[in-house]
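Undergrad: everything below, folded, please.
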Amino acid sequence: MNFHYPNGKRYVPVKKEAIKLKQEKKWSFGNRGMTLEEDINETNDYYLVHEIAVIHKKPTPVQIVQVDYPKRSAAVIKEAYFKLASTTDYNGVYKGRYIDFEAKETQNKTSFPLKNFHEHQIKHMEAVVKQKGICFVLLRFSSTEEIFLLEANYLLKFWQRMKEGGRKSITKEEIIENGHLIPLGYQPRIDYIKKIDYLYNLK
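TA: This next block holds a predicted model:
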């Protein structure tokens, strides 16, 4: 079965050996090569197990383009494409409040490019903010392994600035000023709920 990403590139499944290695790597606190997604998923697992919050990564929608029917009672997908997700990466509930957020990382050291976001994601965050949901982005600077929580209302302002002809990125100084640094911990890895407690007085 062939899967393709939205850009047409063919999806290559990870071998079992690589998965096992990844799992061993995942539980090593000393490792600093984990992706932002891996850290967040591990954090969300911790929240779920300890009944702190229920937050999940949204599955990427798939468009099936070719199906074979070797038997009348069975169908085999031969080719499919990963569609571009229409909203943000994560959502869930915490203390009765709806949480919705996106996670991005960059190799840049002094700014975060706004091209990392898509117009439909911005519109989705605008809609969540209007409904008074807790909406934010987690931004990771890969070179320094710093992770910041930036509330959606600030991201929307920087996006609007770009639309009006302003700079196409958020400076690190602006992120430090308006965002909140989340230190990388052990369990949970990225304790963003602690920042949510502080920002929304949910303790």
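
Undergrad: drop to CA atoms for contacts and neighbour counts, all remaining ones
TA: OK.

Undergrad: correct me if wrong: Lys104 contacts Phe136.
TA: No: look at Lys104 against Phe136 with Cα atoms under 8 Å: they stay out of range, at 11.2 Å.

Undergrad: looking at those two, which one has more neighbours?
TA: Ranked by neighbour count (other Cα atoms under 10 Å), Lys104 and Phe136 place Phe136 first, with 24 against 16.

Undergrad: which residues touch the more buried one?
TA: By Cα atoms under 8 Å, 6 or more residues apart in numbering, the contact set of Phe136 is 100-102, 149-153.

Undergrad: next, the second sequence, to be compared with the first:
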Amino acid sequence: MSFHYPNGKRYVPAAKKTAKPLAHKEKKWSYSNRGMTLEEDINQSNEYYLAHGIACIHKKPTPLQIVQVDYPKRSAAVIKEAYFKQASTTDYNGVYKGKYIDFEAKETQNTTSFPLKNFHEHQIIHMKKVLDQNGICFVLLRFSQTNEVFFLDATYLLGFWDRMLNGGRKSIKKEEIEEIGQSIPLGFHPTIDYIKIIDYIYNL
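TA: You can find the predicted model right below:
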């Protein structure tokens, strides 16, 4: 496959290998020391961005299908039975430097590849629509066993999805993610500084 960044620049593996890794000046922490989930870490990072006026990005609430409601008082209603519905888009969205941000976060226990079954077709369709509108769309992928988090632009994910639909492998090799994605060093505040990666890739 031939890869290009969303800003039109062609991805050149050799250049990336000689580039210095993105450094994080703050104290490094490990998932094994904190027991935090990927979602909790992203939520903490988003709270940091919001509190410091960096970005306004939130987790989308999971839609509910309400089945039974009681009205003990005219002014109050109590939900007695409800079910979580499958979300039709991605987990997170918001605004950063005037740009629309939209992304999904996924984890795997695998150590050598990331299964594409972790994504739903409706999420792939949604990400394509965001890209069609020139939004910034990506996925954060965590390899739980090694505590590694990678930033992968949605354009690449769509390419791997199409490869699967055309009879190719049903997962993304970790080597592929390491080559075209960006590793995110884990920090303290924010825990997962994906905004720094956005600045780096999209020249913001």
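
Undergrad: among the contacts of Phe136 of structure 1, which ones are buried?
TA: Neighbour-count burial (16 or more other Cα atoms under 10 Å) is assigned, among these, to 100-102, 149-152.

Undergrad: tabulate the contacts of Phe136 of structure 1 (CSV), appending secondary structure.
TA: Formatted as CSV, the contacts of Phe136 of structure 1 follow (DSSP: H, G, I helix; E, B strand; the rest coil):
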residue, secondary structure
Asp100, strand
Phe101, strand
Glu102, strand
Leu149, strand
Leu150, strand
Glu151, strand
Ala152, helix
Asn153, helix
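
Undergrad: could you single out the nearest of the residues you listed to Tyr186 of structure 1?
TA: Distance to Tyr186 of structure 1 across these (Cα to Cα) is lowest for Leu149, with 18.0 Å.

Undergrad: wait, doesn't that closest one sit right on Gly179?
TA: Yes: Leu149 of structure 1 lies in contact with Gly179 (Cα under 8 Å); the separation is 5.5 Å.

Undergrad: could you point out the longest helix in structure 1?
TA: helix 36-49 (DSSP state H).

Undergrad: where in structure 2 does that helix align, residue-wise?
TA: Mapping helix 36-49 of structure 1 onto structure 2 (TM-score structural alignment) gives residues 38-51.

Undergrad: report the mean distance between that stretch and its aligned residues in structure 1.
TA: Once the two are superposed, stretch 38-51 of structure 2 sits an average of 0.3 Å from its aligned residues in structure 1 (mean Cα distance after the TM-score superposition for structure 1).

Undergrad: for the residue positioned nearest the centre of structure 1, which non-adjacent residue is spatially closest?
TA: Central residue of structure 1 (Cα atoms, centre = their mean): Ala103, 3.1 Å from the mean position. The shortest distance from Ala103 of structure 1 to any non-neighbouring residue, by Cα to Cα, 6 or more residues apart in numbering, is to Leu138 (4.7 Å).

Undergrad: so what does the one you found match up with in structure 2?
TA: Counting by TM-score structural alignment, Leu138 of structure 1 lines up with Leu140 in structure 2.

Undergrad: distance of that match relative to Asn166 of structure 2?
TA: Distance check for Leu140 of structure 2 against Asn166 of structure 2: by Cα to Cα, to the nearest Å, it reads 24 Å.

Undergrad: these two: which is more packed in?
TA: Neighbour comparison, Leu140 of structure 2 and Asn166: the larger count goes to Leu140, with 23 against 9 (by other Cα under 10 Å).

Undergrad: make sure I have this right: that one is in a strand.
TA: Yes: membership of Leu140 of structure 2 in a strand is supported by three-state DSSP.

Undergrad: who touches it in this structure?
TA: The neighbourhood of Leu140 of structure 2, defined by Cα under 8 Å, 6+ apart, consists of 103-106, 149-152.

Undergrad: now the strands: where do they sit in structure 1?
TA: Using DSSP state E, the strands found in structure 1 span residues 2-4, 54-57, 62-71, 74-82, 90-94, 97-106, 111-113, 134-141, 146-151, 169-171, 180-182.

Undergrad: let me have those in a markdown table, extended by distance to Lys123 of structure 1.
TA: Formatted as a markdown table, the strands of structure 1 follow (distance: least, Cα to Cα, whole Å):
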| stretch | distance to Lys123 of structure 1 |
| --- | --- |
| strand 2-4 | 26 |
| strand 54-57 | 19 |
| strand 62-71 | 22 |
| strand 74-82 | 21 |
| strand 90-94 | 15 |
| strand 97-106 | 13 |
| strand 111-113 | 18 |
| strand 134-141 | 12 |
| strand 146-151 | 15 |
| strand 169-171 | 18 |
| strand 180-182 | 23 |
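
Undergrad: okay then, goodbye and thanks.
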